[in-house]
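>>> The sequence isn't on hand, but the structure is:
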């Protein structure tokens, strides 16, 4: 892969559609438009054109062509776009015509976004957030991804690094000009006044990090209970899909079944599990063991019982759910439901939603949304704490401040990120 290649790809979903968008980026973008449309459109002006295959002269489609000269484009280089009818033959014919043009090649996954990153159009945190935005399934996930993709984390990192630069300037001035009468001394009080607000702000961002990281994966709710209490019936009723086999035979559910659920815009993962009992056969025992192991990583457990049985002790918050309330009333302290009629389901969903919102937030204030971000910020905070807490020569303080700045730079891709670039951009779709 070289930055001077001209790349192209379908930027919309494959298959029959009303409109298809083909993207072209690189120094040959304008020439490619000239070859297909017969002329290069005026910059940033949508132009209706009949596209022809340069090799045969055959008409491919009548669509819209746009041209954005670099660096004022999404990739930072010459960029073109074709908006066509979304039929398979139109798309395949146009892509084939582009492929035959000299100097053009098909783009790799994430290559358009990577060029934008390399040309300063977005930082690494924004690129990662674009992946999250594409993957978002709920309103809160969309809100969180859009917040970071809009540069919220980049702006915060820039403020943090600016404070570090001010502190470093103070330390280095003391080192280089300590004998000058007009240079104020670098006292611990002055350093503390500069760095203490920074430390508090960084710690506040870290406190929100666990919720923001989990927002990407969802709030995990595991459904527990003895065999035949209605676990599979409940998950089918909540998702309104026949995900789990429902049978009167005990031990029907042998393995865990996951279902993704949207509660008030929050991502929730429901997990149906094997009934907890002394299993009669080896396969069922494996299912029970997996259930017990999965409980420890869940955010919430629903303990289902049709007899008022109390839940077993575990380290996860548990909601008692009384099933089959059409046959017997719910005991005190339990949420009563009848999955077949729908009675009580609204109250149960509301109870799950309250706990999910308390755990995940709403995504609007998210900053540190990935483990990579959190680790870099923790390293930066450790270095700044060393300056504030430990007594030592100013040379060591200066090095700790530089280390903190480098750690923050890794979040946005300013320094030392070559080892993560391929992993980040390979997750994109081709054409993004």
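Looks like it arrived, so ask away. Predicted, not measured: the structure shown is a model, and the values here were computed from it.
>>> contacts and neighbour counts: CA atoms only from here.
Will do.
>>> Next, the buried residues of the helix or strand containing residue 51.
Here residue 51 is covered by strand 47-52, with elements defined by DSSP states H and E. Buried residues in strand 47-52, defined by neighbour count with 16 or more other C-alpha atoms under 10 Å: 47, 49, 51, 52.
>>> Stretch 84-98 now?
Quick answer for stretch 84-98 (16+ other C-alpha under 10 Å): 84, 85, 86, 90, 91, 93, 94, 95, 97, 98.
>>> In helices, which of the residues you listed appear?
Residues of those located in helices (DSSP state H): 90, 91, 93, 94, 95, 97, 98.
>>> hang on, isn't the third one packed against residue 58?
Right, the one you point to is residue 93. No. The pair residue 93 / residue 58 is not scored as a contact, 10.1 Å apart, by C-alpha atoms under 8 Å.
>>> Show me where the stretch 101-250 of the chain has its helices.
Applying DSSP state H, counting those that start in this stretch to the stretch 101-250 of the chain gives helices spanning 111-118, 124-135, 139-149, 152-177, 188-217, 231-239.
>>> structure B:
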């Protein structure tokens, strides 16, 4: 039946544990990295994840001089260099013991003063602790995925939310993070598994020809409806892509039609040179805009005409190519 088929193809908790156990040794290292934006700020957050996270915190506190703070309660601690003993900073420390953490591992967050010098000193001190290494790009999220803390849609939505510049991008990323697309895909998967289990039943116990025919008709109907649902989801006019990457709008027309003036008006600054002489704009001038919460990449192009110089002709060629790739032509 469907439950038996799902048991065969869907990894259970034991399979997930086996997948984690088979990770390369380098993936089981305790990792650390700056989790907040780089540069000067009021607060900087450094995150550790792995089996040695608590031991690293003890070493930064001065070994046995201070006990570990209680789980999920912020505590003020003085952080010292593990070898020289010099004071690095006063920090708020929060522990998230496994498995109830972002990565499913022991996690420690250090909330420091957001000075580049403070962050640099702390990261340098952590590099001298045994069993710790700097995290690779996206490694915390990768460990969260391997631990079953998030699915691929939520993983992608996390990156989209961090990169969101407009309200539409934020809304789309939050909806994905909340499991909207995942629920649709899981429903498709469940329906597909039901069709597959019915086909398996016919193959294994198909002596009754009438029963086989009725099952085949039902599977065909369900598969057709599933295909139609998937096609409808795909035929959304690339809405998700346009929201995430931005709508490419190209200003196209003859010289001195006001294309550069429109671009400067929308940008709120003199992004393109405006002059009465025809052919002033040669290369493409792109300006990212936030129009009503939607990211729009507006491009000013060379005026379309014949008989220009070689440089102007190249500008016109680029304008035609940009128009070919545009989502909107103005």
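Structure received. The structure presented is a predicted model; accordingly, all values stated were derived computationally and were not measured.
>>> quick revisit: can you add mean neighbour count and distance to residue 72 of structure 1 and give the helices of the stretch 101-250 of structure 1 back as TSV?
Formatted as TSV, these follow (neighbours: other C-alpha atoms under 10 Å; distance: least, C-alpha to C-alpha, whole Å):
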stretch	mean neighbour count	distance to residue 72 of structure 1
helix 111-118	22	11
helix 124-135	21	18
helix 139-149	23	19
helix 152-177	17	20
helix 188-217	17	32
helix 231-239	21	46
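>>> a markdown table for those helices, including distance to residue 1 of structure 1?
As requested, the helices of the stretch 101-250 of structure 1 are exported to a markdown table (distance: least, C-alpha to C-alpha, whole Å):
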| stretch | distance to residue 1 of structure 1 |
| --- | --- |
| helix 111-118 | 9 |
| helix 124-135 | 19 |
| helix 139-149 | 25 |
| helix 152-177 | 27 |
| helix 188-217 | 31 |
| helix 231-239 | 45 |
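>>> quick one, which of those is nearest to residue 246 of structure 1?
Set against residue 246 of structure 1 and scored by C-alpha to C-alpha, the helices of the stretch 101-250 of structure 1 come closest in helix 231-239, at 6.0 Å.
>>> In structure 2, which residues correspond to that closest one?
With TM-score structural alignment applied, helix 231-239 of structure 1 matches the range 259-267 in structure 2.
>>> Roughly how far does residue 109 of structure 2 sit from residue 182 of structure 2?
29 Å (C-alpha to C-alpha, to the nearest Å).
>>> Likewise for residue 150 of structure 2?
Using C-alpha to C-alpha, residue 150 of structure 2 is found at 10 Å from residue 182 of structure 2.
>>> One more: residue 14 of structure 2?
Distance from residue 14 of structure 2 to residue 182 of structure 2, by C-alpha to C-alpha: 23 Å.
>>> Any buried residues in stretch 248-255 of structure 1, and which?
Buried, per 16+ other C-alpha under 10 Å, within stretch 248-255 of structure 1: 251, 252, 253, 254, 255.
>>> which one of the residues you listed sits closest to residue 303 of structure 1?
Nearest to residue 303 of structure 1 among the buried residues of stretch 248-255 of structure 1, counting by C-alpha to C-alpha, is residue 253 at 16.0 Å.
>>> Confirm that that closest one sits in a strand.
No. Secondary structure of residue 253 of structure 1, determined by DSSP: H, G, I helix; E, B strand; the rest coil: coil, with no strand assignment.
>>> mind checking what residue 174 of structure 1 lines up with in structure 2?
Using TM-score structural alignment, residue 174 of structure 1 pairs with residue 202 in structure 2.
>>> for that match, what are its contacts?
212, 215 (C-alpha atoms under 8 Å, 6 or more residues apart in numbering).
>>> Could you check how far it is from residue 184 of structure 2?
28 Å.
>>> my guess is residue 383 of structure 1 meets residue 405, correct?
No. Residue 383 of structure 1 lies out of contact with residue 405 (C-alpha under 8 Å); the separation is 9.2 Å.
>>> higher neighbour count, the two?
Neighbour tally, residue 383 of structure 1 and residue 405, criterion other C-alpha atoms under 10 Å: the higher count belongs to residue 405, 27 against 20.
>>> so the more buried one is in which element?
helix 394-412.
>>> ok, residues contacting that helix?
123-126, 154, 157, 160-161, 164, 167-168, 171-172, 175, 372-373, 376-377, 379-384, 386-387, 415-417.
>>> Next, the mean deviation of the next helix or strand after the strand holding residue 51 of structure 1 compared to structure 2.
Sequence order places strand 59-68 as the next helix or strand after strand 47-52 of structure 1, per DSSP H and E. Here the mean offset of strand 59-68 of structure 1 against structure 2 after fitting is 1.2 Å, by mean C-alpha distance after the TM-score superposition for structure 1.
>>> Centre of the chain to stretch 93-103 of structure 2, how far?
21 Å (C-alpha atoms, centre = their mean, to the nearest Å).
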